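J.: Requesting a structural model of the entry that follows:
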Amino acid sequence: MDLINQFIENYKKKLNFYETAGHIAARQLESALQAAGIRAMVTSRAKNPVRLKSKVLRRNSRRPVPYKNMREIYEDIADLSGVRVSLYFPGDRDKANSLIADLFTIIETKQFPEQSKPPTYNKRFSGYWANHYRAHMKEESLDKSQQKYAAARIEIQVASVLMHAWSEVEHDLVYKPLSGTLSEEELAIIDELNGLVLAGEIALERLQSAGNERVQSKNATFGSQYELASYLYNYLSNNFRREDIELRMGNIELLFKLLSKLKMNGVKEIEPVLKSVKFEKDRRNISQQIIDQIITGNEKRYQIYRELRIAGDADEVAGNSITYFFNQWVPLEHFLNRISYKSSPKTRGAFNINTLKRLDILDKECLNKIVALRKTRNVLIHNIETPAVDDLLEQGNEARDLLEKLTEQFSSPAPAAESAKQAN
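T.: Below you'll find the model as predicted:
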């Protein structure tokens, strides 16, 4: 008992640490869910010291060997810092799973329902449906002043809004009754409520399906990133096998803003773009690969996207060097798109380096330079990192010189001229 009291006093001193860790994790998750077009409410909390003491006492009484030190207790209690994700639609659990796996370092995953022991009351319904994750935030996702919170173990609970509400009622009444144990009648009513919740989840799934069907119409226009995300999930699921594509959706909100700005936020406009994207398994997520296809070789679209993506992020000198690089890269990219399409008419939109290699129209030195330049383009356009100013200026010059060389090699200034015309 002295050890448990000592642990609780120690935890009280760290309470602010766990509250802050949960708040940061919840904010990251809420932002990522919104960007991915997943409707949800996200909340966080640190474990209440009074409830924590009851839990530790209960755990200690069930252990073959009682706790020996505070470290054992800290290792045993997974939910000192908790984040709750309440999904509007229970069918989004798999999507949330992929997003959480990308955003956090996962230690353990638990899927409910699980029945570890026979219930005292003969339940008719299946109980709690949710996914729980024990995870750490990634250091690279935190500011320097926040990186200490990467050490905090976070429990993330993902379930529907309805299921979370029922779970709270069931947990507080069954495990923490005001006096005595619940009667058979009370347990039956809680079970009945669970049935109503499960029926409500079925209704929510039908509502989601009806919305999905509406945005699949050829004449549909997307009114939000949520409708765009719904359309993309269905399009990709219907046209690709799960093993052939990674459904890491990325920032659908940003894609929606770009499509809206370009007046392309409808099925008629986006479907031809999707058909031309190869959806390769690389560092880029789905929204990044679609954006790449939309802006490739088009200076105006690059500029619009950059304004949406990195407005105010770079200082003036860095911003000027980035602008210089893209001013040289975009005409080169447009030229490469042209020669790739001319040599292989089935290839549309963004050029593919493997296609250029197969066509055997460029020497090895040119191909290596193109690969290096496009790598710089990718890290800039998707905000992976910002190269040094001198490196950007040097690579901008390389792109300019390479375009001049290739234009002369193919004895046709048309691609460069058309690129300039397109930019105006």
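J.: switch to C-alpha atoms for all contacts and neighbour counts from now on
T.: Noted.
J.: What lies in contact with the helix or strand residue 85 falls within?
T.: Element membership for residue 85, per DSSP states H and E: strand 81-87. Residues outside strand 81-87 that contact it (Cα atoms under 8 Å, 6 or more residues apart in numbering): 18-19, 21-23, 25-26, 38-47, 93, 152-161, 164.
J.: before we move on, what about stretch 137-155?
T.: Contacts of stretch 137-155 (Cα under 8 Å, 6+ apart): 17-18, 20-22, 25, 78-83, 103-105, 132-136.
J.: how about the helices of the stretch 251-400 of the chain, start to end?
T.: For the stretch 251-400 of the chain, applying DSSP state H, counting those that start in this stretch gives helices covering 252-261, 267-276, 286-295, 299-310, 316-343, 353-359, 364-381, 389-409.
J.: Output these in a markdown table, with distance to residue 12 and mean neighbour count appended to each entry.
T.: Shown next, in a markdown table, are the helices of the stretch 251-400 of the chain (distance: least, Cα to Cα, whole Å; neighbours: other Cα atoms under 10 Å):
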| stretch | distance to residue 12 | mean neighbour count |
| --- | --- | --- |
| helix 252-261 | 39 | 21 |
| helix 267-276 | 53 | 15 |
| helix 286-295 | 43 | 21 |
| helix 299-310 | 41 | 17 |
| helix 316-343 | 46 | 20 |
| helix 353-359 | 57 | 13 |
| helix 364-381 | 43 | 15 |
| helix 389-409 | 48 | 17 |
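J.: Reformat the ones you listed into TSV and put distance to residue 189 next to each item.
T.: Output for the helices of the stretch 251-400 of the chain, formatted as TSV (distance: least, Cα to Cα, whole Å):
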stretch	distance to residue 189
helix 252-261	42
helix 267-276	47
helix 286-295	45
helix 299-310	52
helix 316-343	63
helix 353-359	63
helix 364-381	56
helix 389-409	67
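J.: Identify whichever of the ones you listed lies nearest to residue 215.
T.: The closest of the helices of the stretch 251-400 of the chain to residue 215 is helix 267-276. By Cα to Cα, the value is 7.9 Å.
J.: tell me what that closest one is packed against?
T.: Applying 3 or more Cα pairs under 8 Å, 6 or more residues apart in numbering; DSSP states H and E, we find helix 267-276 packed against helix 286-295.
J.: quick one on the thing from earlier: for residue 417, find the nearest of the helices of the stretch 251-400 of the chain.
T.: helix 316-343 (8.8 Å).
J.: so what does that closest one touch, helix or strand wise?
T.: Against helix 316-343 (3+ Cα pairs under 8 Å, 6+ apart) you get helix 299-310, helix 353-359, helix 364-381, helix 389-409, helix 414-423.
J.: Who are the packing partners of the first one?
T.: Helices and strands touching helix 299-310, as assessed by 3+ Cα pairs under 8 Å, 6+ apart, comprise helix 252-261, helix 286-295, helix 316-343, helix 414-423.
J.: Let's compare: structure for the following, please.
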Amino acid sequence: MEAYTTKLIDICNKALTSGNVRHPPITHRIKKWESAEGTLRRRQRERIARQRLRDVVQSKGWSWPDWCRILGQEQCEEEIGPFQGPQEILDALHDFSGLRISIYFPGDVERVASLLSNRLRVVSEWRKDQDSDIAQKLENCIEVLNEPGAAGKAADLVKGEFLGYRATHLIVKLAPNDIPPAKLSPWKDIKVEIQIGTLIMHVWSEIEHDMLYKPLASQD
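T.: The predicted structure is shown next:
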């Protein structure tokens, strides 16, 4: 995995250089199993909360895809209910290895995403809010939607709960011509998550992640 990630960083650096994008060094991390296990538990809670929210939304005759888009959860529209098998668990660990590209100017975010999309196989792309307790936010939406005047209150909840830190996330694979022939079999299905955001966004994300998840991990 380390060799794959190193290759990916090299390609990203060359792509950003070709686009004259100024940026600090690209950082990366590969999760330890203990961390991955915590991620799976958290995403299981999110999937269950998302299923409950979908049931409430559909019971009111509203569009589930529309609500996913409103909540910034469109990439998770089908990620509902408990994990059903090994493949769903593996798919939930798309960020087992991850890169972080920090840039100085917000206007460069979409340009960086475009440069990388021209060099890598992009499996999915979305904008994500801060590292916050998504399961709790979904539960808050369920509570509000069960009250009178739900639609208006939910709109206010979305504005208050789901805005803030936003970064562009790409799930990528190496293009076939970037994979050495000897590595084709073990590397062809590896996916890595790339976070693209401003330097100040990523600093805040680190602070918030430590405040939220370290206490939660101690409770598991």
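J.: about what we covered before: quick one: which of the helices and strands packed on helix 299-310 of the first structure is nearest residue 397 of the first structure?
T.: helix 316-343 (7.3 Å).
J.: That closest one maps to which residues in the second structure?
T.: Aligned using TM-score structural alignment, helix 316-343 of the first structure spans no residues in the second structure.
J.: Would you tell me what helix or strand whatever residue of the first structure lines up with residue 90 of the second structure is located in?
T.: Correspondence of residue 90 of the second structure to the first structure, assessed by TM-score structural alignment: residue 74. Using DSSP H and E, residue 74 of the first structure falls within helix 70-76.
J.: Mean distance between that helix and the second structure after superposition?
T.: Taking mean Cα distance after the TM-score superposition for the first structure, the mean distance separating helix 70-76 of the first structure from the aligned residues in the second structure is 1.8 Å.
J.: Just name whatever secondary elements that helix is in contact with.
T.: Helix 70-76 of the first structure packs on helix 2-35, going by 3+ Cα pairs under 8 Å, 6+ apart.
J.: Tell me which other helices or strands the one helix or strand residue 50 of the second structure maps to touches.
T.: If you go by DSSP H and E, residue 50 of the second structure is part of helix 33-59. Using 3+ Cα pairs under 8 Å, 6+ apart, the elements in contact with helix 33-59 of the second structure are helix 64-70, helix 134-145.
J.: What are the buried residues along the longest one?
T.: Residues 134-135, 137-142, 144-145 are the ones in helix 134-145 of the second structure that count as buried (16 or more other Cα atoms under 10 Å).
J.: swap in the first one?
T.: Buried residues in helix 64-70 of the second structure, counted by 16+ other Cα under 10 Å: 64-65, 67-68.
J.: now stretch 151-163 of the second structure
T.: In stretch 151-163 of the second structure, counting by 16+ other Cα under 10 Å, buried: 154, 157-158, 161-162.
J.: Next: stretch 202-219 of the first structure.
T.: 204-205, 208, 212, 215-216.
J.: likewise stretch 166-179 of the second structure?
T.: 166-174, 179.
J.: Including secondary structure and distance to residue 127 of the second structure, could these go into JSON lines?
T.: Listed next are those as JSON lines, based on DSSP: H, G, I helix; E, B strand; the rest coil; distance: Cα to Cα, whole Å:
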{"residue": "166", "secondary structure": "coil", "distance to residue 127 of the second structure": "6"}
{"residue": "167", "secondary structure": "strand", "distance to residue 127 of the second structure": "5"}
{"residue": "168", "secondary structure": "strand", "distance to residue 127 of the second structure": "4"}
{"residue": "169", "secondary structure": "strand", "distance to residue 127 of the second structure": "6"}
{"residue": "170", "secondary structure": "strand", "distance to residue 127 of the second structure": "9"}
{"residue": "171", "secondary structure": "strand", "distance to residue 127 of the second structure": "12"}
{"residue": "172", "secondary structure": "strand", "distance to residue 127 of the second structure": "15"}
{"residue": "173", "secondary structure": "strand", "distance to residue 127 of the second structure": "19"}
{"residue": "174", "secondary structure": "coil", "distance to residue 127 of the second structure": "21"}
{"residue": "179", "secondary structure": "coil", "distance to residue 127 of the second structure": "28"}
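J.: Could you identify the most distant pair in the residues you listed?
T.: Longest span within these, Cα to Cα: 166 and 179, 31.7 Å.
J.: which part of the first structure lines up with stretch 194-206 of the second structure?
T.: Going by TM-score structural alignment: stretch 194-206 of the second structure matches residues 156-168.
J.: Please list the outside residues in contact with the matching stretch.
T.: With Cα under 8 Å, 6+ apart as the criterion, stretch 156-168 of the first structure contacts 82-90, 93, 96, 128-135, 193-194, 197-198, 200-201.
J.: 6 Å instead, please
T.: Applying Cα atoms under 6 Å, 6 or more residues apart in numbering, the external contacts of stretch 156-168 of the first structure come out as 82-88, 90, 130-133.
J.: so how far is the first residue of stretch 14-34 of the second structure from its last?
T.: Counting by Cα to Cα, to the nearest Å, you get 33 Å between the two ends of stretch 14-34 of the second structure.
J.: residues making contact with that stretch?
T.: Residues contacting stretch 14-34 of the second structure (Cα under 6 Å, 6+ apart): 96-101, 103.
J.: again, 8 Å this time
T.: By Cα under 8 Å, 6+ apart, stretch 14-34 of the second structure touches 1-2, 5, 9, 13, 96-104, 108, 112, 115-116, 119.
J.: which parts of that stretch are buried?
T.: For stretch 14-34 of the second structure, a neighbour-count test (16+ other Cα under 10 Å) marks 15-16, 21, 23, 28, 30 as buried.
J.: Kindly indicate which of these lies nearest residue 130 of the second structure.
T.: residue 28 (18.4 Å).
J.: in the helix holding residue 74 of the first structure, what's buried?
T.: 70, 73.
J.: Looking for the alignment partner of residue 102 of the first structure in the second structure.
T.: Checking TM-score structural alignment: residue 102 of the first structure goes with residue 118.
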